[in-house]
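Visitor: I'd like to go over a predicted model; first the sequence, then the structure.
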Amino acid sequence: MAEYDLCAIVTGSASGLGAASARLLAADGARLVINYSSNRKDAEATAEACRNAGAAEVLVVQGDVSRDQDCNRIVAAAASWGKLDVLINNAGITKHVPHHTLEGLSADDFQQIYAVNTIGPYQMIRAARSLLEANVQACGVTAAVVNISSVAGINGDGSSLAYVASKGALNVMTLSLAKALAPAIRVNTVCPGYIDTSWYAKGCGEARAKEVRDAITEKAALKIVSSAMDIAHLVHFLASSASSHMTGECVRMDAGLHLVR
């Protein structure tokens, strides 16, 4: 990825897409902050996998990105590096509400989901801005922020209306931040479709998760479902110098499901 020490923070990286993205950065010899909100056991397992993959240094930091003070603490863990090349805003939550039933969501649900999915990335970028800008001074290379959104924020179809709205807001916020932070910091967003991880099963149960997986495999133009590592390769590209001429982009990756909706 680069000839200098790569420094990165990945929020919500105890499992799933965050963990897969961290492992790819580890293979570049990166210094990494692995962040988790409540699952320290999985975060430590991710950290060990990153060390085995070649990471130069791995720090595990607890923090809820909906809390501004936690965002500052997560970033402070990387302060001794003097710069930050990559920030991946992966932490996210939802509430599964079948068929977008309006009665299934309260104002508190909206506020909690927005706090993590939309305000969280904003607070992380604000907290990390000086370290990201220091990257240009230290290395002459533009820093990269990669926000993890969802196709739900494009097509309006997701686990709940609050989740859909939070990801749509994140997509638009990416455009504003890309303008505000250029030229020192690039800001792009990945919009995955269904990812075959335990996240959906935890919300809806194994049986429903299998139904969704089978249905998407049948409907998607490419007749496949994506793994966390499949999407992580796109995240890695947007974090790398290979995408150095890209900013303000929302890149969809859904195995062609949108072609047949």
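Guide: Right, received. Where do you want to start?
Visitor: alpha carbons only for contacts and neighbour counts from here, please
Guide: Will do.
Visitor: so residue 225 sits against residue 219, correct?
Guide: No: using Cα atoms under 8 Å, residue 225 makes no contact with residue 219, being 10.1 Å away.
Visitor: these two: which is more packed in?
Guide: The residue with more neighbours, out of residue 225 and residue 219, is residue 225; 21 against 17, by other Cα atoms under 10 Å.
Visitor: find the residue at the geometric middle of the protein.
Guide: Closest to where the C-alpha atoms of the chain average out (Cα atoms, centre = their mean) is residue 90, at 2.2 Å.
Visitor: could you pull up the residues touching that residue?
Guide: 10-13, 17-18, 147-148 (Cα atoms under 8 Å, 6 or more residues apart in numbering).
Visitor: report the contact partners of residue 142.
Guide: 85, 133, 135-136, 183-186, 244.
Visitor: output the contacting helices and strands for the longest strand belonging to the chain.
Guide: Selection of the longest strand in the chain by residue count, based on DSSP state E, yields strand 185-192. When contacts are defined as 3 or more Cα pairs under 8 Å, 6 or more residues apart in numbering; DSSP states H and E, strand 185-192 sits against strand 143-148, helix 161-181, helix 228-239, strand 250-253.
Visitor: want to compare, so here's the second one:
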Amino acid sequence: MTELAGKTALVTGSVQGIGLAIATELARAGARIAVHGIAGDLQVHEVCTALREAGSPQAEFFQGDLREPERIAELMAAVAAWGGADILVNNAGIQHTAPLAEMPGEKWDAILAVNLSAAFHLMQAAMPLMATRGYGRVINIASVHGLVASKDKAPYVAAKHGLIGLSKVAALEYANAGKTGLGGVTVNCICPGWTETAIIEPQIVARAALHGGDRDLGIAELLAEKQPTQRVSDPAEIGALARWLCAPIAHNVTGISIPIDGGWTAQ
């Protein structure tokens, strides 16, 4: 199926993990992909080639340091010159765990900048064009920590809670943009629980160290604390949901936050 043919998707942090899985699904649906992230030339080439092989008519890399509003503006200007983003996926994120009293101030600033403020700047630049075209999709990868808290993650939890609030405001402001046939403009959050990505690897390593370096036991301990299914999610599962949210049929799904968390937030 090519339900997104003719659409352009900017997916931040799309050189690996959840971002790459989402970009791959959107490519399979026929969208052009504006790739973004931190990667060397070889990885960029491999990712863009794989997305074209998956079905994207075009996949190109766009640079932009999400900690800096000026660099974000340059990123969006480059994407606008490429045709503008019909779909924006705010996926890029960073993490640092430490008790509140020990959290370095610079970590707070960086996590808030990348995980929350960048989404604001990107949405502010992209959404007026979406409204003009009558179709637009913003998908913010908010994490289960946008819905509940955990110890030692103050900046991450604060940013993800803020991202959900930001998404609700934008969803309301753009709710009547476009028409059913065009697909309208929607803003939604996906809230993954434990997912096989690089961002959780330091936590797995720390837990594994408590079990003599046994990685499987480290993962099991993490899941037992929070995720009732005791199964990790695959990034492709988040990609499949993102693709559905981008389809025109999802025109009335807006302002919501969908957990993929194995029952974590049902407790």
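Guide: Thanks, I have it. Just so you know, these numbers come straight off a predicted model, no measurement behind them.
Visitor: most widely separated two among the contacts of residue 90 of the first structure?
Guide: Spanning the widest gap among the contacts of residue 90 of the first structure are 13 and 147, at 13.1 Å by Cα to Cα.
Visitor: next structured bit after the longest strand of the first structure?
Guide: Scanning forward in sequence from strand 185-192 of the first structure by DSSP states H and E, the next helix or strand is helix 198-204.
Visitor: what comes up buried for that next one?
Guide: With burial defined by 16 or more other Cα atoms under 10 Å, the residues of helix 198-204 of the first structure counted as buried are residue 200.
Visitor: how close does that helix sit to the second structure?
Guide: Its matched residues in the second structure lie on average 3.4 Å from helix 198-204 of the first structure after superposition (mean Cα distance after the TM-score superposition for the first structure).
Visitor: tell me where the second structure has strands.
Guide: Under DSSP E, the second structure gives strands at 8-11, 32-35, 59-61, 87-90, 135-141, 184-192, 257-260.
Visitor: now render these as JSON lines, adding distance to residue 118 of the second structure.
Guide: Conversion of those to JSON lines gives the following (distance: least, Cα to Cα, whole Å):
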{"stretch": "strand 8-11", "distance to residue 118 of the second structure": "13"}
{"stretch": "strand 32-35", "distance to residue 118 of the second structure": "16"}
{"stretch": "strand 59-61", "distance to residue 118 of the second structure": "18"}
{"stretch": "strand 87-90", "distance to residue 118 of the second structure": "8"}
{"stretch": "strand 135-141", "distance to residue 118 of the second structure": "11"}
{"stretch": "strand 184-192", "distance to residue 118 of the second structure": "15"}
{"stretch": "strand 257-260", "distance to residue 118 of the second structure": "19"}
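Visitor: nearest to residue 99 of the second structure, out of these?
Guide: Here strand 184-192 is closest among the strands of the second structure (Cα to Cα), at 22.6 Å.
Visitor: name the residues that touch stretch 33-51 of the second structure?
Guide: Contacts of stretch 33-51 of the second structure (Cα under 8 Å, 6+ apart): 8-15, 23-24, 26-27, 56, 58-64, 79, 92.
Visitor: returning to what we had before: farthest-apart pair in the contacts of residue 142 of the first structure, please.
Guide: Most distant of those, by Cα to Cα, are 133 and 244, 14.9 Å apart.
Visitor: possible to save the contacts of residue 90 of the first structure as a markdown table with neighbour count?
Guide: A markdown table is the format used below for the contacts of residue 90 of the first structure (neighbours: other Cα atoms under 10 Å):
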| residue | neighbour count |
| --- | --- |
| 10 | 25 |
| 11 | 30 |
| 12 | 27 |
| 13 | 30 |
| 17 | 26 |
| 18 | 27 |
| 147 | 29 |
| 148 | 25 |
